[in-house]
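> coords below, sequence missing:
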């Protein structure tokens, strides 16, 4: 992970002979320099607003980096809150990523790759249309005849056209993921993509300033693509012997030959690329280990939600401090799994607007700094009308009140006091309750030598974990501000604590059950895998331990980066397994 991220974010582009800037082969003299093209005036280059495929690649890579980072963090670690600039960039990129067409391009590309391989065809790129049609371009100059097109696909000598209505055969490989393609620019309403190997042979010929901007943008796009779907650039990178393609500027547009395609190439500002690199660097960075566990850290839980009863002040009367008191709640906003709002009577609250639920999710995580402006910025990418925001706030308030009346003169979601949006003390999140239970477990552990009262608290905490945080919600702000990462670590840490306690009590089934919950939230977390290996070893189940290890190694093979387990985990497996460990 860190080697790959350093390749990406370190700007080591000198060895990437990605794009040439020389004149096309065969021209007698270099192209004469013409007047600089005004990008804003002529629109001859695509900026971030239309580079949705690259934005999707960046978000995909960021997600992959974060998952690898979380898998190797110890329980009790916390992820730093991103800078405002990084958070804004992530939200912007998420708003640009065209997910459906990105997924469809991946499906079509895999199907075309399988079909072309039967005829030794080499795929070079693709065009994606707004209606879902995908045109796959392939090389035919070395073939006696083009490969046979799949059923339902329109064929031409050098391309296949997959209509928007085309679907893969039910028996086809169901693998998902992005296609190994680089978004080069627009061709009319279509988006043009080339393979990284073709980009390495692409010659850009035009006015120096615009040429350099295009080259730098495409280099970055190639880096993102190669890091996301393939090993890092190096001597083993797949090469192509196809003739070089030339992207040349005319007085009014850019033309890609030999296809004779008029395109609007991607051209990003250098400072924007630097900002996105910083975002990716933060996603791959190390987390800090706090001096105290998050469950008892002063800022991890609102003071009014975790109360300690005061001890008598009489110095002659020595009474041990009492354990933390669980918060009294009427509504629980559930974040650890599918998002909803649960009332104390066990019924799920019905909302007419999904944004009202999202607002409550945001509010329980920002109780101290919940302002109207901050909420609007998080929940809407674009400016939203005052009336729209007011209606969402009113719907959240009404839905809670319809379910359960609040005391006279009070509101579950108070009327705004200036910019502040006050949330009632009895509206809490499941994460608040998890932290409260784990804080009580910590207190009992430090004041009692037995685990008899620790385990019930940790079980109650883990019972609140129903899956990965915000699963299925698509809340971009939660990822951008590291809420998803920190809630994931909270769930994994709770599972790990309970698993360790169960194992200490000799409850093997309880240890396996706890770690299963944690691995469902974050597959491949190394400390959870290690605990399961130790649990197998505790009952002398060498076959079970070996099976556990093989399943973990298989998950690494399925990983896009095929990462290796940490040295300490390999050493543990060597100690616990009778056979040598081979990855």
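Thanks, I have the structure now. Computed from a predicted structure; not experimentally measured.
> from now on I want contacts and neighbour counts done on CA atoms only, so please keep to that.
OK.
> and the contacts of the particular helix or strand that has residue 445 in it?
Assigning secondary structure by DSSP states H and E places residue 445 in helix 430-447. The contact list for helix 430-447, computed with Cα atoms under 8 Å, 6 or more residues apart in numbering, reads 294-296, 301, 305-306, 323-327, 332-336, 451, 453-455, 457-458, 460-462, 464, 487, 490, 494.
> tell me the secondary structure at the residue nearest to the spatial centre of the chain.
Nearest to the geometric centre of the chain sits residue 63, at 2.4 Å (Cα atoms, centre = their mean). Following DSSP: H, G, I helix; E, B strand; the rest coil, residue 63 is assigned to helix.
> what do you get for the one 5 residues further on?
The three-state label for residue 68, taken from three-state DSSP, comes out as helix.
> what do you get for residue 474?
On the basis of three-state DSSP, residue 474 is classed as coil.
> check residue 136 too.
Once three-state DSSP is applied, residue 136 turns out strand.
> what about it, neighbour count?
The number of residues packed near residue 136 is 24, by other Cα atoms under 10 Å.
> try it against this one:
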């Protein structure tokens, strides 16, 4: 865009708009109420419109309805109502204007969502707010459209569509076809051809307003128009991560927003601010550089290295830097021969000795090689706008001829003009090799360098053909390339394999949730058996990192919809001939069930007879009554992948009978691992028999009914021996759904990895299913009759992975668990089952939560403190009197809790890594720290000449020692009570146990407490305090105190063996044997309620029960 376009609305126009908004605000806020008041005063003798009106309790409604109405009465009523409406409307508009101004300033120019029913007030308030702010720069930084390329390609013909990538703020817009420019109103400039919508990849710090501002050079009115058009185009769309865009104020990193064609394609502007139009100037923020590249259709590593590093052999450096990374679409870059359009690669810096990349020929790529500051006489197009103040802009250049070359569609990335400034990245956010901040697992940085993909120069193709290169990559994009050489026909007719890697474990929310649940069960089993004063075994950072990966994704309440929906369908199906084949669960909660046959629809399901759909808007409560009539009928329901529209697909492998997984060996192995892990971590398959062939034993996660055999015939024989005997004409689906015979009718699932057979197997008996791998090698062509015997196939096609079963098919990206992921999960589960460490000498125990040295001085029983961070229960921050602190940001409370539990390694980088899974701006973290300082200071005055969170010039972020946790206070009293007699120890421990309010961190969803073992340590501390107090109370004969103390502990961990034993002894002490039996039954219920539990009680409690009740038969 030319700078003149951005300056059309200069200072005079802004002042007039400001004056109009002020006058309108005065008229609405003061003028109309004044007129209403004067009208009421003249009519009623008082400004109060209700003056002279009798109170409601004295009204005679009957007389008023029966008596004739006088004209004066009607006029009075109209005037009173009108005055009240004018006052209310004025108040609403003024309040709306204030809220709109605050929202615009705080959120970088983004408007508030329109509240239902108040659109009229929002429109007026928005108009006034924009006018008031039009002369005041917004508080948030504005971003200029800055590019490393001096112009953007304009195509002269529609016949040869190519892909361009334009730097927009700190993101990338992929444009297919023509580029268009916009005027100040957000409409396309005359003479610019419209094209298909562009795609913009949302980057860190983006908002809809900032994206629109970058497309309009910051003109507020044009920005408003463009922002609203972007919202109109994208609201309610399902984004590429499966979530739906429903809140205009919330866009997530990696989302692809569609930019309307007639407002996108803006050329970079080199406009600079002048003193008059300073409000129009957008300072450069995070200008893109040559260390990012957006993969275009047809790219390969050799050509990228040749174009941008000057040497095709440098492709190995790009692979070393990016290999194994998780890309923006969730896939892993694990094959140098496979690039997917839209991936963002990090490029190593060009060395001084590296030859310069091939210069882009403007006749080929449509780039103006002249720098933006060049004089018009130095080669600028004659068709540009003749404005002496205008800088060159692609929006005003004549479209050059597009040359069709004989080389594959490769284009080097244009170098930035030598005089273009590139501001350094934010401190601590460098993503260059060797300079990553210590913020936990690396997340994909989607800030690309602008890369223009079109036909490459001929010398680039000649050099590429003369040197051995990695195999040409194939992409999932369907954008056509243009080749007219001798091999053009073969090139365009060759099908794209569309091969994609399976989704990583952390991107499969349902599978990860099952593993996390299994981790929790094993942790609880270990903690129940722990004795007082036990310590958790030392945790390794690798275990914490694995658990954080698993906890990142959370399906929330969607799994409940699956459970209730499946049960409701089973209750509605009339017979055993039709069962559920698979379930699709969208990010919004839409439930789609594919049946194995036709069945009449039941309310509130819609669709056809074989595919039932439950809209997300329908509450599951409507299905509850029907769902109660059925058990869970699909014991082998396993997460198989994500569909092309972002829905999770759960497949009932038992319904398939045989499922063949056909694809590359590495991919099929990871998919089979995912199926085995998914079954072993599914609560539905808790009673299923699982048999594996050719898979690691750890793939079944030590499932209670796991069997590993050497070959397929042995597996089939064992499955046949385990298969339940079914009544004639009945299926396990129907028997389980109707609770027939009180049996579970468990299925047997065989998972066969490697190359252990073919799909030409006999049909498995009822209740038995086989999932078998059919790995293929490069160039291997499988005959149709070799894969047709399987009743269901998950196979890789030229379009990607496709599931075919039950007379239907679905494109999916399957879930995979690599060997490394499987080893990490297995190590985490083994660590969770490791028994706690029992101390040999309590006096040698080092304090975990404070550094105080215990003494016998009674005055030192309470640890010196001013502020208490409550962890045992809902997270609280109070002063020493119990007054709670208030904070605006939830992250502030989490940061204080993290600092209080990580005193030995309390650093800024560590806190950022724990609190955010993505890299956040320094300003964001600084705001959280500042609010923590202010909030703590408001709660309690900090020490003189200091702060509760002292300021440092290093990475350290310490917390004052007088800010303590409730765990530190409890531990301090425990150390004192250890050397005290029982009656004194009771007085010491009672306040400590009173601080035990519930499960640690209850009501939060923080990732770090469980992953780092902090929650388990807090549970052990609470159990120790409760059991110590209960033990002393029992020795003093105070059974009421025993029940109170143990009740506090059991609220933290139900079924703890030590606490249950104390309660049983207390009941026996009072002669209440019924209480002993009741306590034993409650304990058994807790043990058997855990999934994957064998229901076996602890041996020491069995012996105690036998001792207290007097005989084994009691």
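Sure thing, it's come through. These numbers were taken from a predicted model, which means no experiment stands behind them.
> which among the contacts of helix 430-447 of the first structure end up buried?
Buried residues within the contacts of helix 430-447 of the first structure, counting neighbours by 16 or more other Cα atoms under 10 Å: 294-296, 301, 305-306, 323-324, 326-327, 332-336, 454-455, 457-458, 461-462, 464, 487, 490, 494.
> which parts of the stretch 601-750 of the second structure are strands?
606-607, 611-614, 637-643, 648-652, 658-664, 689-693, 706-709, 748-752 (DSSP state E, counting those that start in this stretch).
> closest to residue 103 of the second structure out of the ones you listed?
Comparison of the strands of the stretch 601-750 of the second structure against residue 103 of the second structure by Cα to Cα identifies strand 648-652 as nearest, at 35.8 Å.
> which helices and strands does the closest one pack with?
Packing contacts for strand 648-652 of the second structure, counted by 3 or more Cα pairs under 8 Å, 6 or more residues apart in numbering; DSSP states H and E, involve strand 580-585, strand 637-643.
> re the thing from before, the strands of the stretch 601-750 of the second structure: which one's closest to residue 944 of the second structure?
Using Cα to Cα, the nearest of the strands of the stretch 601-750 of the second structure to residue 944 of the second structure is strand 648-652, at 56.5 Å.
> corresponding residues in the first structure for the closest one?
Aligned by TM-score structural alignment, strand 648-652 of the second structure falls on residues 191-195 of the first structure.
> returning to what we had before: just the ones in helices from the contacts of helix 430-447 of the first structure, please.
Secondary structure from DSSP state H places 454-455, 457-458, 460-462, 487, 490, 494 of those in helices.
> relative to residue 231 of the first structure, which of these is nearest.
residue 487 (30.1 Å).
> just to revisit the earlier point, now tabulate the strands of the stretch 601-750 of the second structure in TSV and tack on mean neighbour count and distance to residue 493 of the second structure.
Formatted as TSV, the strands of the stretch 601-750 of the second structure follow (neighbours: other Cα atoms under 10 Å; distance: least, Cα to Cα, whole Å):
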stretch	mean neighbour count	distance to residue 493 of the second structure
strand 606-607	13	38
strand 611-614	21	36
strand 637-643	26	27
strand 648-652	24	33
strand 658-664	24	22
strand 689-693	25	40
strand 706-709	17	46
strand 748-752	27	36
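> want to throw those strands into TSV with distance to residue 540 of the second structure?
Listed next are the strands of the stretch 601-750 of the second structure as TSV, based on distance: least, Cα to Cα, whole Å:
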stretch	distance to residue 540 of the second structure
strand 606-607	50
strand 611-614	44
strand 637-643	29
strand 648-652	32
strand 658-664	34
strand 689-693	30
strand 706-709	28
strand 748-752	32
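> that concludes my questions; thank you for your assistance.
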